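Undergrad: Compute the structure for the input listed below.
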Amino acid sequence: EELGDMLWYISNIASKFNLDLQEIAEDNLRKCNDRWGWRDSTETDNKNTSYIFDNEFPEHESLPRQFEVEITEVSQDNSVKMKAFINKEQIGNDLTDNSYKSDGYRFHDIFHFSYAAVLGWSVVTRSILKRKRKSHHLIDEVEDGGRAVAIEEGISALVFSYAKDHDFLEGVSTLDYQLLKTIKNMTSHLEVSQCSLGDWERAILMGYDVWRQVEKNRGGTVLIDIDAGLITYQI
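TA: Down below sits the predicted model:
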């Protein structure tokens, strides 16, 4: 009886304000799926969650669908640095923590690789691998340009600050909605806006799972498989 009364009041309010209850319900279902949908998918379904934003570009302007990165740590010039290699050739620059206290941020390229693996998107990874889409001026300027790089680096730093307060996401299976919503807002004008909150959550959690192992072992091999939407670690 109480449920019936509540439904009557809801229907009455909706009628007075010309609200479509079916439309509201469908919108809420879309929001729930955007946030939680990936958790209801099977392992097989998850392999198809990554997006391909460079399908129509030549190979030299596309992210490689599978690649391995060898991560090493060296002590040099009174600082600890991270070096990354693909096929024994260094990619990117030597990285330090850029911090007064060691916190492992020198390994943060792993987060960019994770975005590439799960989201099919990472401006930073594209730059590191020299796969910018220069054949399309507007794409090169907007999607692969400096502002997009700054946004992705900002996301990496933002999430790292959050992760520090949560044991670097050890044993964490759910991220705060506000964090994910902030990331969505930061990327709303970019191609990665197609990715859901759940996609971002999965990319972040998988990235930190690999990061913790790399940080613990001071290096190792990171395997990125964009087709499978996976990033994994091996010593």
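Undergrad: drop to CA atoms for contacts and neighbour counts, all remaining ones
TA: Noted.
Undergrad: mind listing the strands in this structure by residue range?
TA: Per DSSP state E, the chain carries strands over the ranges 66-76, 79-86, 89-95, 220-225, 230-234.
Undergrad: Adding distance to residue 106, write those strands out as CSV.
TA: Below are the strands of the chain laid out as CSV (distance: least, C-alpha to C-alpha, whole Å):
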stretch, distance to residue 106
strand 66-76, 9
strand 79-86, 6
strand 89-95, 5
strand 220-225, 14
strand 230-234, 17
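Undergrad: give me every residue that touches residue 105.
TA: 96, 97, 98 (C-alpha atoms under 8 Å, 6 or more residues apart in numbering).
Undergrad: Please produce a PyMOL select command covering the buried subset of the residues you listed.
TA: To isolate in PyMOL the members of these that are buried, counting by 16 or more other C-alpha atoms under 10 Å, one can use:
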select buried, resi 96+97
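Undergrad: would TSV of the contacts of residue 105 with distance to residue 122 be doable?
TA: Below are the contacts of residue 105 laid out as TSV (distance: C-alpha to C-alpha, whole Å):
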residue	distance to residue 122
96	21
97	21
98	22
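Undergrad: wait, which of the contacts of residue 105 is closest to residue 170?
TA: Lowest distance from residue 170 to the contacts of residue 105 (C-alpha to C-alpha) belongs to residue 97, with 20.2 Å.
Undergrad: Tell me who's in contact with that closest one.
TA: 81, 103, 104, 105, 106.
Undergrad: And these, which of them are buried?
TA: Using 16+ other C-alpha under 10 Å, the buried members of the contacts of residue 97 are 81, 104, 105, 106.
Undergrad: rewinding a little: how about the contacts of residue 97, which pair is most distant?
TA: 81 and 103 (12.2 Å).
Undergrad: What residues of stretch 13-29 count as buried?
TA: Using 16+ other C-alpha under 10 Å as the test for burial, stretch 13-29 gives no buried residues.
Undergrad: go on, stretch 200-220?
TA: Buried residues in stretch 200-220 (16+ other C-alpha under 10 Å): 200-215, 218-220.
Undergrad: now it, how far from the centre of its chain.
TA: 12 Å (C-alpha atoms, centre = their mean, to the nearest Å).
Undergrad: Please give the structure of this sequence too, so both can be compared:
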Amino acid sequence: MVDLKSNKTSFNSTFHKNEELPNSFLVNFNEIKKEGKEFVRISIDGTQIGDVIDDNSYEKDFYRYHDVFHYTFATMLNWSPCTRAMLGRKRKSIPIIDEYEDGARATITEEAISLILFNEAKRTNLFENRKVSKTILKIIKQMTEPFEVRVKTEKEWEKAILKGYSLFKKLVANRGGEIEFNLDNRNAIYLNN
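TA: Below you'll find the model as predicted:
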């Protein structure tokens, strides 16, 4: 089973290959216009992942690119119930893990973290100062206490958040692009300039 005391833990270990997060994957964020609105279509290897997303807001704030945060959490923290759901990588072979770690509560928690961070980012010019407030990091740690990701430190969360926002800025500036996510080296690289 997963050793929750180790920060080096792979939450993939002991699961079927088709339940593991992929070691690396390329995600294409393609902005499209439909009926005068901007949307983002996300694909991996030419296959659309999830729904086409808009900002779901009166304000045009580019939230349509927010899935980059989920993929970054998967890559840098080895945790993202949202990514597991989008990629069809839920760990169904162990029902309790499927229910508690990859289920609705975990997914809603991750989406809530994404939204909290997004609202904080708007106030801090997308974390221009390269810092996430201690208060926000403590809230995230409290929110994730019931889940396997609780072993990740505030510093690891901050690094993942800042990386996600650096990628988000590039997606917004270029109205899309392709990002390579690599779990082996815990990094993500924006490929299109």
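Undergrad: After superposition, what's the TM-score here?
TA: Remark: TM-score between the superposed chains equals 0.94 [TM-score structural alignment, normalised by the length of the second structure]; 186 aligned residues with a C-alpha RMSD of 1.1 Å.
Undergrad: closest to residue 11 of the first structure among the contacts of residue 97 of the first structure?
TA: Nearest to residue 11 of the first structure, judged by C-alpha to C-alpha, of the contacts of residue 97 of the first structure is residue 105 at 52.6 Å.
Undergrad: if I line the two up, what does the closest one land on in the second structure?
TA: Mapped onto the second structure by TM-score structural alignment, residue 105 of the first structure lines up with residue 63.
Undergrad: Residue 127 of the first structure now?
TA: By TM-score structural alignment, residue 127 of the first structure lines up with residue 85.
Undergrad: where does the residue nearest the centre of the first structure sit relative to residue 30 of the first structure, distance-wise?
TA: The residue lying closest to the centre of the first structure (C-alpha atoms, centre = their mean) is residue 115, at 3.5 Å. To residue 30 of the first structure, residue 115 of the first structure is 23 Å away according to C-alpha to C-alpha, to the nearest Å.
Undergrad: Helices of the first structure, residue ranges please.
TA: For the first structure, the helices defined by DSSP state H occupy 2-16, 21-40, 43-46, 109-119, 123-128, 137-142, 146-164, 177-186, 197-217.
Undergrad: For stretch 181-193 of the first structure, buried residues please.
TA: Neighbour count says stretch 181-193 of the first structure has 183, 184, 186, 187, 192 buried, by 16+ other C-alpha under 10 Å.
Undergrad: and it, how far apart are its ends?
TA: First residue to last in stretch 181-193 of the first structure (C-alpha to C-alpha) measures 11 Å.
Undergrad: quick one on the thing from earlier: rebuild the buried ones among the contacts of residue 97 of the first structure as TSV, extending it with distance to residue 49 of the first structure.
TA: Formatted as TSV, these follow (distance: C-alpha to C-alpha, whole Å):
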residue	distance to residue 49 of the first structure
81	34
104	29
105	27
106	28
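Undergrad: What's residue 229 of the first structure aligned with over in the second structure?
TA: Counting by TM-score structural alignment, residue 229 of the first structure lines up with residue 186 in the second structure.
Undergrad: list the contacts for the nearest residue to its match once chain neighbours are set aside?
TA: Of all residues not flanking residue 186 of the second structure in the chain, residue 76 sits nearest, at 4.7 Å (C-alpha to C-alpha, 6 or more residues apart in numbering). With contact set as C-alpha under 8 Å, 6+ apart, residue 76 of the second structure has these partners: 156, 160, 183, 186, 187.
Undergrad: what about the fourth one, how many residues close to it?
TA: What that stands for is residue 186 of the second structure. Burial of residue 186 of the second structure is recorded as 17 neighbouring residues (other C-alpha atoms under 10 Å).
Undergrad: Check the third one too.
TA: By other C-alpha under 10 Å, 21 other residues sit near residue 183 of the second structure.
Undergrad: cool, the last one as well?
TA: Close neighbours of residue 187 of the second structure, defined as other C-alpha under 10 Å, add up to 15.
Undergrad: Could you measure from it over to residue 128 of the second structure?
TA: For residue 187 of the second structure, the distance to residue 128 of the second structure equals 20 Å [C-alpha to C-alpha].
Undergrad: and residue 73 of the second structure, what does it touch?
TA: Applying C-alpha under 8 Å, 6+ apart to residue 73 of the second structure gives the contacts 79, 80, 160, 161, 164.
Undergrad: Repeat the analysis, applying 10 Å as the threshold.
TA: Residues near residue 73 of the second structure by C-alpha atoms under 10 Å, 6 or more residues apart in numbering: 67, 79-83, 110, 156-157, 159-161, 163-164, 183, 186.
Undergrad: Out of those, flag the one nearest to residue 98 of the second structure.
TA: The closest of the contacts of residue 73 of the second structure, once distances to residue 98 of the second structure are taken by C-alpha to C-alpha, is residue 81, at 9.6 Å.
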